[in-house]
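Chemist: please work out how this folds:
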Amino acid sequence: MSFLQLFILSIVQGFAELLPVSSSAHVIMAEKLMGLDPTSPELTMLLVMLHTGTMFAVIVYFWTSWRATYFSSATALRSNVLLLAAATAMTGIVGFGLLKGITHIMRKDTPGFEIEHLFGNAQLMAAALAAAGILIIASSRLKARDGGTLSLVKAMVIGAVQGLCLPLRGFSRSGATISTGIAMGVPQRSAEEFSFALAVVLTPAVLLKEGWRFYQAMANGSLDHLQHGNSMLHLLGPSLLGMLLSFLAGLLALRWLSHWLERGRWHFFGGYCLLASLVVLYLG
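Modeler: Here you go, the predicted structure:
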């Protein structure tokens, strides 16, 4: 992989991961346009590092506001931990249930099928992008319906919606969760903070899963060309650089997202998702 390809993937991941436009769809299409295989273990490893960079960007960006709300008192901490735990549990139930169900069904017709095989399907990504765009636009029309706060039930609904995003590349996690919160009357800032707090809770599990897939690829000989120490260092160096670039891009993306939420421009992201779905469908 050239430096230019690494730079493009890092910037695309950094912006698209934190904006409600689906990083997976953008990164996969960018890889395809550059002639890279989005299902290869090497690119999986790079994506793990890029996700790590954006996770640190989220922590740095929201730390001050989280400290003022989530850690303001012992009572607030217990309440918010309960909300995050309930939402994450729902994500696990819905998300991993879907992953197992899809894998079980597909393996009947395609022995050896893995969920990663769907990641490059342009039709599925286009449909998921369109669904995310419609949800974002709809939520922007419903945001003034209720002035409520984030309750346990609402947190669980948001967690369930996040679970739907796990197997559906193109169905933006941040777009879906923030939109769901806004549609249920959660204040925009609270919906944004909760969505990205969920991301920080969920990301380590996703990183471990992808890291395990990379390890298995090495164990079964798929990465024999990387077994030598120099080859591994050759892979690690660009990955660390990519993590730094995605971190910086992520900080800029979060500033953009917050600005548009505050200015009532949330629906613009929905319009972009609809347009992007057509582009993905055409390029795919």
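Chemist: going forward, measure contacts and count neighbours with C-alpha atoms only.
Modeler: Noted.
Chemist: now stretch 266-276: how far from the chain's centre is it?
Modeler: Counting by Cα atoms, centre = their mean, to the nearest Å, stretch 266-276 is centred 17 Å from the centre of its parent chain.
Chemist: could you also give me the structure for this second sequence? I'd like to compare it with the first:
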Amino acid sequence: MTLLQIVVLAVVQGITEFLPISSSAHLILTPVFGDWPDQGLGFDLAVHLGTLVAVVAYFRRDLWQLGGDGLASVVQRRHVGESRLAWLLVLGTIPVGLAGLLFADFIEGELRSVTVITVTTILFGLLLGFSDVFGRRARGLASIGLRDALIVGGAQALALIPGTSRSGITMTAGLMIGLDREAAARFSFLLAVPVTVLASAHKLLQLAGSGEPVQWGAFLLGGVLAAITAFLCIHYFLRWLNRFGLLPYVVYRLALGGILIALFW
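Modeler: Below you'll find the predicted structure:
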């Protein structure tokens, strides 16, 4: 990989992982537009680990409390502090874990195409806009219950399809069940931690089984750049969310879908 490829792909991953515009789609499309060879499993693993570091660092206080209270609830056999939210995050992760086990090979083999990305980019962009305009936006993070976690978690499983966007579909589901923008975004970002751990573990197993050599320079640089970019992206997304809403991301998705139709259909 060239230095330009490393920088561009790492920054693209860092920006798109937590914005509702699909990181998987952009990591597939960027080499297509740049006429670059596939970046390989090792680099994909590096940038996923980078974004994991970013979200853990940004929500470190929340995660520390959630983890501590969750463990305390097991020992004391009752809810302790934020343990209820901790277990809801575990519950919300189960659907995507099961879907990954059942359909990962099919998705990676059959659905990583520009056609699929075009359809999902437009379709789920429209759904995001609909939920932002018509959602009641009346509930906070503390109001999330078992049903809500299953709905958002079930929606998250769809994000295995390139172009859907994990953050986009989970925020869409959150808004549709009445969460306000900040609650939907925070629940989505907290859900990103266990999901990214699972995704990184899956890619690590793939890499170990492939025998593909790791370019350690690209691995380290890509991971660091993705982490820095993703951290800044989370910060400014949450800061500007209530001011600008989700319309800019809907417009971007529709514009990208239109460009893909014009170029490839």
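Chemist: count of neighbours near the counterpart of residue 85 of structure 2 in structure 1?
Modeler: Mapped onto structure 1 by TM-score structural alignment, residue 85 of structure 2 lines up with residue 80. Using other Cα atoms under 10 Å, residue 80 of structure 1 has 21 other residues around it.
Chemist: so residue 138 of structure 2 sits against residue 180, correct?
Modeler: Yes. Under the criterion of Cα atoms under 8 Å, residue 138 of structure 2 makes contact with residue 180 at 5.5 Å.
Chemist: who's more crowded, those two?
Modeler: A count of neighbours by other Cα under 10 Å puts residue 180 above the other of residue 138 of structure 2 and residue 180, at 21 against 13.
Chemist: mind checking how far that one is from residue 21 of structure 2?
Modeler: Residue 180 of structure 2 is 19 Å from residue 21 of structure 2, where distance means Cα to Cα, to the nearest Å.
Chemist: same deal with residue 255 of structure 2?
Modeler: 11 Å.
Chemist: among these two, which residue is more densely surrounded?
Modeler: Of the pair residue 255 of structure 2 and residue 21, residue 21 is the one with more neighbours under other Cα under 10 Å, namely 26 against 14.
Chemist: gap between the residue nearest the centre of structure 2 and residue 124 of structure 2?
Modeler: Compute the mean C-alpha point of structure 2, and by Cα atoms, centre = their mean the closest residue is residue 166, 4.0 Å away. Applying Cα to Cα, the value for residue 166 of structure 2 to residue 124 of structure 2 is 11 Å.
Chemist: and stretch 175-192 of structure 1, which stretch of structure 2?
Modeler: The aligned range for stretch 175-192 of structure 1 is 168-185, by TM-score structural alignment.
Chemist: counterpart of residue 97 of structure 2 over in structure 1?
Modeler: Aligned partner of residue 97 of structure 2 by TM-score structural alignment: residue 92.
Chemist: sec struct for its match, please.
Modeler: helix (DSSP: H, G, I helix; E, B strand; the rest coil).
Chemist: for it, give me its contacts.
Modeler: For residue 92 of structure 1, the contacting residues are residue 163, by Cα atoms under 8 Å, 6 or more residues apart in numbering.
Chemist: hang on, the match of residue 85 of structure 2 packs against residue 67?
Modeler: No. Using Cα under 8 Å, residue 80 of structure 1 is not in contact with residue 67; the gap is 11.6 Å.
Chemist: helix or strand: which one has the match of residue 85 of structure 2?
Modeler: Applying DSSP states H and E as the criterion places residue 80 of structure 1 in helix 74-91.
Chemist: show me which positions of the following helix or strand past that helix end up buried.
Modeler: Where DSSP H and E defines the elements, the next helix or strand beyond helix 74-91 of structure 1 is helix 97-109. Using 16 or more other Cα atoms under 10 Å as the test for burial, helix 97-109 of structure 1 gives 98, 99, 103, 104.
Chemist: which secondary structure elements does helix 97-109 of structure 1 contact?
Modeler: If contacts are counted by 3 or more Cα pairs under 8 Å, 6 or more residues apart in numbering; DSSP states H and E, helix 97-109 of structure 1 sits against no helix or strand.
Chemist: what sits closest to the residue mapped onto residue 134 of structure 1 from structure 2 if chain neighbours are left out?
Modeler: Matched by TM-score structural alignment, residue 134 of structure 1 corresponds to residue 126 in structure 2. Of all residues not flanking residue 126 of structure 2 in the chain, residue 250 sits nearest, at 6.7 Å (Cα to Cα, 6 or more residues apart in numbering).
Chemist: elements contacting the host helix or strand of that neighbour?
Modeler: If you go by DSSP H and E, residue 250 of structure 2 is part of helix 247-264. Secondary-structure packing of helix 247-264 of structure 2 (3+ Cα pairs under 8 Å, 6+ apart): helix 114-134.
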